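Colleague: compute the structure for the input listed below.
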Amino acid sequence: MSRALFELLAEHASQGGDPVANRDAARWIKRKDAADLALMDSASAEPRIVTRQIRLVRINHNDESYFCTFGLPETEEEPPDLEIVDATPGIFALSVLEANVRPLSTVTAAVVKNVLDEQFHDNGSGYEGHELEEIISCFPSLVVYHATVPATYHEITDRVLGSILARTYFDGPISLEPETIYALTELFETDCELIPFRNIVQGVLSISWENLFLECYRCIEQLYGMWRFLELKNELNFALSPRDLAKLIEDQLSWRPKENEAFADLIKRCDEALISSICASLAVEGETHEKCSSKLAAMLYALRNNIVHYRPANSVVDKTDADWNIIIQAMLKLVAELYNHHARPFFGAA
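Modeller: Coordinates of the predicted model:
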């Protein structure tokens, strides 16, 4: 592992026209202790490549979990049951190699050559390894989160990633208000584990409000017709989940519920107080819960169509940041309501 890590640096220097001396000689980072060496040798590591700059590596070893991020700043307030800790040689090497992180482009070949050749003479006499700080400075900034106690949301890597993204979203491309960021952290950290969190992560990383809206909408879209499929599963005594039945029917018969009707049915079954609150925030009026939910569903479905389709009948979406924050908060509440209180039977979950 040490050889692979130092080979990345040597290749960087070589490509920059300033190759290191004795490139094939053994180099390593001074070890911290036996426990860290064991982690480097036997820990499991799961990379999540998010963008060219942003990566997360989940490391599990002896009931300890670490979440290591590149390309993100430290959170001002640590996510629940996580603490920021210093990187160790083992955690650093695993994270860099598993996530395929390259040396910083701003670090010149001459700097890398000096770092690798420092303390390392032609015959390696007296060489005891490089200090971690020397090597870590050549790579993108690494932040290490250690799980202090097991938490349910830690079990899904995208939930932890989403929590960190939301908590570090200070200068992103869209203007998320504190209330929207709070709603996002609640979704990632406390809501139902069946939510497709990767969609929400992709939405948070988007450069436009429209894409964040669509990723929230897609979370709801997969629930189309779930009560009808549940009834059909029971009628047929189908062994698998209603979701499996829905997939089978679509694959074999190319049939799926009509979108606008299925979406309206989902909204209608949400909690009446929640729908009333959302309608008030979006200036949607109706005398009854059924009328309110129907108008809300029609408004959100029309917004979805205007974003997705590019036809003469569809108008350009023109909303302020304040408008979008209210809409996204509403969508996050709907996602949480549907998954927290309705979706488990559809997935065959207890």
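
Colleague: can we go C-alpha only for contacts and neighbour counts from here?
Modeller: Fine.

Colleague: any idea which helix or strand carries residue 48?
Modeller: Assigned by DSSP states H and E, residue 48 belongs to strand 44-49.

Colleague: show residues contacting that strand.
Modeller: 55-61, 94-95, 98-99, 157 (Cα atoms under 8 Å, 6 or more residues apart in numbering).

Colleague: what residues sit buried inside the helix or strand following that strand?
Modeller: Toward the C-terminal end, the helix or strand that comes next after strand 44-49 (DSSP H and E) is strand 55-61. Within strand 55-61, the residues scored as buried using 16 or more other Cα atoms under 10 Å are 55-60.

Colleague: one more to put side by side:
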Amino acid sequence: MALTQSDIQPSAKGLEILEAIGDLHGGVEGFDGYELSAITKLFPSIEIFEADQNYEYTANVVRVLGALTARSYADGPIAPSSTTLNKVSDIFQSGSEHVPFENVLQGMLSISWGGFFLELYRAIEQLYAVPRLAALVEAWPTSLPYRNLADLLESHLAWRPKEDDALAKIIAECDDTIVAPLRESFSGHRDGDQEIAAEKIAADIYKVRNGLVHFRAALGTVQRTDEEWDDMISAMLDLVKDVYRRHGARFNLEPEA
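Modeller: The predicted structure is shown next:
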């Protein structure tokens, strides 16, 4: 009944169906219906999800779609590990409501690792002005959301943060559970470990960004193995979730009185 109502078509070919159930039909002695196991193998696997309305994220269709896509991702053009896919799902389900979920979803649906990386980079890029604005507001209080303040400074004073410097300041604010994976995945080629400063990590991330965005011989192309890309994406997911947890509300909203 469920199969006929949902109009799910068999995945098996006609000959396979004939071989599986062709000898069994009404009028054959002893026939009392088909075994479910014989029928189900003729149809594609079905996964059913039920959205729990008690969760905040289920009110946002992009978050629901992102969580379902992460949990059911298989045989795509890239091959994120189960750990990375769990992090993607976690961002959609429990990340700050201010995370730009469209970017994360678009990244996961990209046909290349580089596309995924760039969408996560864009999510961080939006907050580049935050460290400077936080210092400014300490000296010049305002209730304007940081987003509005950044817009005013750029449109009236032509000010915007320098990208690698701003990224370094954002990374420097994070604790080592966030910084260590970034250091290992982006700056592992450098000598030392704990001695690699946020500025160098930011420079290495920015170099990957430039190599993907610009098409110049001097920059070369970004060559990484699937495992290396997976580590980089995993580290960026941690960074996105952390910075929006700390800064997302102040960036988009006026602070509560």
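
Colleague: which bit of structure 2 covers the strand holding residue 48 of structure 1?
Modeller: Aligned using TM-score structural alignment, strand 44-49 of structure 1 spans no residues in structure 2.

Colleague: between strand 55-61 and that strand, find me the angle.
Modeller: On the basis of axes from the mean of the first three to the mean of the last three Cα atoms, to 10 degrees, strand 44-49 of structure 1 is oriented at 170 degrees to strand 55-61.

Colleague: residue 267 of structure 1 matches what in structure 2?
Modeller: Checking TM-score structural alignment: residue 267 of structure 1 goes with residue 171.

Colleague: what is the burial count for its match?
Modeller: If you count neighbours by other Cα atoms under 10 Å, residue 171 of structure 2 ends up with 20.

Colleague: mind checking the SS state of it?
Modeller: When classified by DSSP: H, G, I helix; E, B strand; the rest coil, residue 171 of structure 2 comes out as helix.

Colleague: for the contacts of strand 44-49 of structure 1, give me JSON lines that also has distance to residue 260 of structure 1.
Modeller: Formatted as JSON lines, the contacts of strand 44-49 of structure 1 follow (distance: Cα to Cα, whole Å):
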{"residue": "55", "distance to residue 260 of structure 1": "37"}
{"residue": "56", "distance to residue 260 of structure 1": "37"}
{"residue": "57", "distance to residue 260 of structure 1": "40"}
{"residue": "58", "distance to residue 260 of structure 1": "40"}
{"residue": "59", "distance to residue 260 of structure 1": "43"}
{"residue": "60", "distance to residue 260 of structure 1": "44"}
{"residue": "61", "distance to residue 260 of structure 1": "48"}
{"residue": "94", "distance to residue 260 of structure 1": "48"}
{"residue": "95", "distance to residue 260 of structure 1": "45"}
{"residue": "98", "distance to residue 260 of structure 1": "44"}
{"residue": "99", "distance to residue 260 of structure 1": "41"}
{"residue": "157", "distance to residue 260 of structure 1": "33"}
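
Colleague: can you confirm residue 211 of structure 1 is in a strand?
Modeller: No - remark: residue 211 of structure 1 does not belong to a strand; assigned using three-state DSSP, it is helix.

Colleague: what's the counterpart of it in structure 2?
Modeller: With TM-score structural alignment as the criterion, residue 211 of structure 1 matches residue 115.

Colleague: show me what contacts its match?
Modeller: Going by Cα under 8 Å, 6+ apart, residue 115 of structure 2 touches residue 107.

Colleague: just the helices in structure 2 please.
Modeller: 2-6, 14-21, 36-40, 61-72, 82-94, 101-108, 113-125, 130-139, 146-157, 163-173, 176-186, 198-213, 226-252 (DSSP state H).

Colleague: residues contacting residue 239 of structure 2?
Modeller: Per Cα under 8 Å, 6+ apart, neighbours of residue 239 of structure 2: residue 178.

Colleague: so how far is residue 197 of structure 1 from the equivalent of it over in structure 1?
Modeller: In structure 1, the residue matched to residue 239 of structure 2 (TM-score structural alignment) is residue 334. Noted for residue 334 of structure 1: a distance of 14 Å to residue 197 of structure 1, by Cα to Cα, to the nearest Å.

Colleague: and for residue 277 of structure 1?
Modeller: 24 Å.

Colleague: what's the closest non-adjacent residue to residue 292 of structure 1?
Modeller: In space, not counting the residues next to it along the chain, residue 292 of structure 1 is nearest to residue 286; the distance is 4.5 Å by Cα to Cα, 6 or more residues apart in numbering.

Colleague: what's the distance between residue 149 of structure 1 and residue 303 of structure 1?
Modeller: Distance from residue 149 of structure 1 to residue 303 of structure 1, by Cα to Cα: 42 Å.

Colleague: please apply the same query to residue 116 of structure 1.
Modeller: Taking Cα to Cα, one finds residue 116 of structure 1 at 56 Å from residue 303 of structure 1.

Colleague: these two - which one has more neighbours?
Modeller: Ranked by neighbour count (other Cα under 10 Å), residue 116 of structure 1 and residue 303 place residue 116 first, with 23 against 18.

Colleague: show residues contacting stretch 74-86 of structure 2.
Modeller: 70-71, 73, 110-113, 226, 230, 233-234.
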